[in-house]
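Enquirer: okay, here's the prediction I keep looking at, along with the sequence it came from:
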Amino acid sequence: MRAQPTGRSGRFDRRSWLGRLRDAIDAFVRQSPSRFAIAIFAGLILVFTLLFSLPIAKAGEASSAPLHDALFTAVSVICVTGLATVDMATYWSPFGNALVFIGVNIGGIGVLTLASILGLVISRRLGLRAKLMAASDTNPSRIHVGPVAERQAIRLGEVGGLLATVAISVLVIEGIIAVAMVPSMLAAGYDGLHSIWYSMYYSAMAFTNTGFSPNPGGLAPFEHDYWMLTMLMLGVFLGSLGFPVIFALARAWRQPRKWSVHVKLTLTTTTILFIAGAAMFLLLEHSNPKTYGHLDAGATIYQSFFMSMMTRSGGFSTIDMHDLYGSSQLVSSMLMFVGGGSASTAGGIKVTTLAVLFLAAFAEARGAPSMEAFGRRIPRDMLRLSVSVVLWGATIVAVSSIAILQITKAPFENVLFDVISAFATCGLSTGLTADLPPSGVYVMAATMFMGRVGTVTLAAALAASQRRQLFKRPEERPIVG
């Protein structure tokens, strides 16, 4: 006869499997938060792939979407990329579009950050493990438990405030931009319900730097609506700064002296790239009859700035990327590869990575013993981290480009543009992605996934790989350069 558990011990026995599951997850997180992050991303992609495969998610016909289209859309949504193999405005049903809206907000704020926010809401407290998980989304150096640099963008004691900033900024920024877009939607001829939905959709896509459009024709109805385009630029800019920067600005926006080096480098490099990119597009495309050649001077300048912002990971466009001159496509690829700020909704190798590389080159040219910026010394391990991220990103782009070239035999410049867009989670396309065969779709999906989580994971692994070594090998300098 089987004994029936009673009392406190009975409750413990009946719930022991939950305890074992919790302990197993906690051990997994403790052993490698970076692998935990990848597992969560992969799990979400699997769930959304299944949801997009349902007949209810597809518009029109009762048949479900093919696996390669469902998987690619799921990866593009969770990785906030914006590339698509189908027409997002007409292919998916209202249920499918709702999945897109929810997915980009989950992927945009960061899976670990979202998990910490949910834990905080449910338990009303934030434990050390949750703080470490949330801090992992804000700084790759903390994704492994272990020694980290002494100056962090967000300290563990500030994680609770950061999570509140994330939640509030997403709601407030997306809400304000959505309200501001409604007049443009009404002026374009949409009814009230469609205007509200399209405004919410565009606002989320701008802040998460995704670039999907909910209406047929995309931005064509708003090509000359500079208010609408400005709202998109504002959303992309705020999303690309990163939550640590928004957190710092929210606390001390009137006191720049209190900003960390990370905040100053992000703002400075972002501004320089924004202006330099606009100047390059203005110089290269002002005479192109297919893009800006038919516009007046003022419109050309504005569209150049719009293009400069969108190539930083925004993904929206008022022109066909295929119509750009080859020189402009190269500039676009360079801007996309850099991307936005760390711990932001943007992709790429991040602006601070580029800043550290230039600071290192400047210090080497001057013969300075260390990198310095804004009166602070930057440790040399940040240079090792930056070089590793760039090499990892370049390797992903090279391997994916070779695979796509072999599969499609398409022109190299188009392949390189779309592959970099996928890696940098930008979403701009020359039209190549929509015409890929299933094998090419899977390669691009893998590129998006590695671009979103690969560089952070590698940076985290290197940041935590401080091994104790009780001896030093003989030093010898190879010839470089």
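Expert: Nice, thanks for sending it over.

Enquirer: hey, let's count contacts and neighbours off CA atoms from now on
Expert: Noted.

Enquirer: could you pull out the helices in the stretch 51-200 of the chain for me?
Expert: All helices of the stretch 51-200 of the chain, identified by DSSP state H, counting those that start in this stretch, fall at 67-78, 88-91, 94-109, 111-123, 128-138, 159-187, 192-207.

Enquirer: pick the most buried one from these.
Expert: Mean neighbour counts were taken over these using mean count of other CA atoms under 10 Å, and the top value, a mean of 25, falls to helix 67-78.

Enquirer: and that one, what does it pack onto?
Expert: The contact analysis (3 or more CA pairs under 8 Å, 6 or more residues apart in numbering; DSSP states H and E) places helix 67-78 against helix 33-52, helix 94-109, helix 438-463.

Enquirer: Tyr292 is nearest to which of these?
Expert: helix 438-463 (30.0 Å; CA to CA).

Enquirer: can you show me the strands along the stretch 351-481 of the chain?
Expert: Secondary structure of the stretch 351-481 of the chain (DSSP state E, counting those that start in this stretch): strands at 371-373, 376-378.

Enquirer: mind putting the helices and strands packed on helix 67-78 into JSON lines with distance to Ala410?
Expert: Listed next are these as JSON lines, based on distance: least, CA to CA, whole Å:
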{"stretch": "helix 33-52", "distance to Ala410": "28"}
{"stretch": "helix 94-109", "distance to Ala410": "29"}
{"stretch": "helix 438-463", "distance to Ala410": "12"}
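
Enquirer: try this one side by side with the last:
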Amino acid sequence: MSTYRQRRILSNPARFVVAAYLSVIGTGTILLWLPVAAEHAGSAPFLTALFTAVSATCITGLTVVDTGSYWSPFGHVVILGLVQVGGLGIVTLGTFAAVFVRGRLGMRDRMAAQRDARALSLGDVRQLLAKIVRFFLLLELVVVVLLVARFRIAYYDQWDEALWQGIFHGVAGANSSGFSLYPDSVVRFVGDIGIIGPLCLGIFVGGLGYPVLFELKNKWRRPRSWSVHTRMTLWASMAMLFGVFFIFLIFEWRNPATMGPLSVHDKIIGGLAGSVFPRTAGFNSVDIGYLTDETVLTYLFVMFIGGGSAGTAGGIKLTTFLVLGYVMLAEMRGERDVTVAHRRIPMEVQRQAITIALGGVGCVAAGTIALTLLTEQTLQHVVFEAMSAFGTVGQSAGVTNDLNGPGQVVLMILMFIGRVGTITVITSLAMNHRHRRYRLAEERPIVG
């Protein structure tokens, strides 16, 4: 990369991120608009092609048509390619965001960051990006191999069909995208650990983010040496995994429309899927439209938070949510500094967390109001759809298929902001530092 291009990217990283994703979406829309991409005669409607391209590039999984029957094999390859580019793109662009943030630190913090990230410039980041791409491709390979083996043993007599099903769902799962070639997603495999297990593995590991994965690789025997980011992400991920697992089983165990008719074994496997899928992936092993109100509320909370930073997960991210929690804890204790694991959290990080969280609340609220005006669906279903789109989760309560053109546009905007917006916001905040030579007089407004 030339010095001139490096300066252009460094001067406006947010514009670079947006332009990169818009170009991929535009290319995918044109390819899906071709007659060869649709299974039926003629081309797919432009809005259908655009919506699918946005959902695939933003690794969401919301669809307005049945993926398996509507699109041709060429269309399936295009969708899978968009998911792959979108997944790796999010991870690599998240790496750039981390570099930009660390590039604003002082000398001591730069040395600490260098030990963790091994990169502080665009020149050094190439090696880091190569490692990240190799790791995520290896993760995809593991998930694909496990799925192909299970499909071949239990469901398909021919290797070609088992291979294609394993590749498509393995790549989609590892990239936390909920696209499926089955009309019921993976409901038919609700009790099959050979299918649900690899999908959950890819979704959970990919959602941790590269900083956590690389640190665990190098320091897995020394938990006390883990960074604050790794501790927060890992422990919160485990807490959310087991917490949602038990909540899902409690409220769906006797639900006749979801888990009620299943055996105990299938309910346990279904609970695993029910705790992993709503965090960031659009697969579903039960009918979302028949979940209890308690489970839906839990899902809304989980979808909004998402997973780890610089990974395939969506939402405002676990660390953002936890930083806000520690800010509240420090305020209730009357402490001046916000501390986590004997480390002080800088004021800039606290302000970034507040900005991202309130921005997410604003986007979901605006999307919900817009969808309420454009549809006749219940408020619960509309909120679920808006949250799923913003969190790039991809699970649907059945509203997406019935949306008109303007409603589809609303979801596309939410998916784009939810996936690309977080990176652009954090890079913009990191690069936009104003240093005033004066401070205004202080005045305290009444809060609360």
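Expert: Everything's here; your move. Keep in mind the model is a prediction, meaning the values are calculated, not measured.

Enquirer: of all the helices and strands packed on helix 67-78 of the first structure, which one is nearest Thr210 of the first structure?
Expert: helix 94-109 (7.3 Å).

Enquirer: alignment lookup: Glu215 of the second structure to the first structure.
Expert: Counting by TM-score structural alignment, Glu215 of the second structure corresponds to Ala248 in the first structure.

Enquirer: tell me which of the strands of the stretch 351-481 of the first structure sits nearest to Glu413 of the first structure.
Expert: strand 371-373 (35.6 Å).

Enquirer: what's the mean deviation for that closest one versus the second structure?
Expert: The superposed strand 371-373 of the first structure is, by mean CA distance after the TM-score superposition for the first structure, a mean 1.8 Å from where its aligned residues fall in the second structure.

Enquirer: so that strand corresponds to what in the second structure?
Expert: On the second structure, the counterpart of strand 371-373 of the first structure by TM-score structural alignment is residues 338-340.

Enquirer: before we move on, back to that, using TSV, lay out the helices of the stretch 51-200 of the first structure together with distance to Leu470 of the first structure.
Expert: Formatted as TSV, the helices of the stretch 51-200 of the first structure follow (distance: least, CA to CA, whole Å):
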stretch	distance to Leu470 of the first structure
helix 67-78	44
helix 88-91	58
helix 94-109	42
helix 111-123	36
helix 128-138	30
helix 159-187	36
helix 192-207	49
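
Enquirer: which of these sits closest to Ile378 of the first structure?
Expert: Proximity to Ile378 of the first structure (CA to CA) singles out helix 128-138 among the helices of the stretch 51-200 of the first structure, at 18.2 Å.

Enquirer: just give me how far the closest one sits from the chain centre.
Expert: Centre-to-centre, helix 128-138 of the first structure and its host chain are 18 Å apart (CA atoms, centre = their mean, to the nearest Å).

Enquirer: quick one on the thing from earlier: so which of the helices of the stretch 51-200 of the first structure gets nearest Val29 of the first structure?
Expert: It's helix 128-138; of the helices of the stretch 51-200 of the first structure, that one is closest to Val29 of the first structure (CA to CA) at 8.4 Å.

Enquirer: check contacts around the counterpart of Tyr155 of the second structure in the first structure.
Expert: Applying TM-score structural alignment, one finds that Tyr155 of the second structure aligns to Ala188 in the first structure. For Ala188 of the first structure, the contacting residues are 221-222, taking CA atoms under 8 Å, 6 or more residues apart in numbering as the criterion.

Enquirer: mind running it again at 7 Å?
Expert: Going by CA atoms under 7 Å, 6 or more residues apart in numbering, Ala188 of the first structure touches Pro221.

Enquirer: from Gly217 of the first structure, how far off is it?
Expert: 12 Å (CA to CA, to the nearest Å).

Enquirer: counterpart of Gln395 of the second structure in the first structure?
Expert: Under TM-score structural alignment, Gln395 of the second structure pairs with Leu428 in the first structure.

Enquirer: which non-adjacent residue is nearest its match?
Expert: Gly315 (4.9 Å; CA to CA, 6 or more residues apart in numbering).

Enquirer: now for Gly277 of the first structure: what does it line up with in the second structure?
Expert: Taking TM-score structural alignment, Gly277 of the first structure has Val244 as its aligned residue in the second structure.

Enquirer: which helices and strands sit right next to the one helix or strand its match maps to?
Expert: Secondary structure from DSSP states H and E places Val244 of the second structure in helix 228-252. With contacts taken as 3 or more CA pairs under 7 Å, 6 or more residues apart in numbering; DSSP states H and E, helix 228-252 of the second structure sits against helix 264-280, helix 293-305, helix 318-333.

Enquirer: average gap between the longest one and the first structure?
Expert: Meaning helix 264-280 of the second structure. Helix 264-280 of the second structure sits 2.0 Å off on average (mean CA distance after the TM-score superposition for the first structure).

Enquirer: quick one: contacts for the match of Gly277 of the first structure?
Expert: Ser275.

Enquirer: now it: how far from Arg279 of the second structure?
Expert: Counting by CA to CA - Val244 of the second structure and Arg279 of the second structure are separated by 10 Å.

Enquirer: and for Gly421 of the second structure?
Expert: Using CA to CA, Gly421 of the second structure is found at 18 Å from Arg279 of the second structure.

Enquirer: quick one: which of the two has more around it?
Expert: Counted by other CA atoms under 10 Å, Gly421 of the second structure and Arg279 do not tie: Arg279 has more neighbours, with 34 against 21.

Enquirer: relative to Leu383 of the first structure, how far out is the aligned partner of the more buried one in the first structure?
Expert: For Arg279 of the second structure, the aligned position in the first structure is occupied by Arg312, per TM-score structural alignment. According to CA to CA, Arg312 of the first structure stands 22 Å off from Leu383 of the first structure.

Enquirer: now Val29 of the first structure
Expert: For Val29 of the first structure, the distance to Leu383 of the first structure equals 27 Å [CA to CA].

Enquirer: kindly report the same for Ile402 of the first structure.
Expert: Applying CA to CA, the value for Ile402 of the first structure to Leu383 of the first structure is 29 Å.
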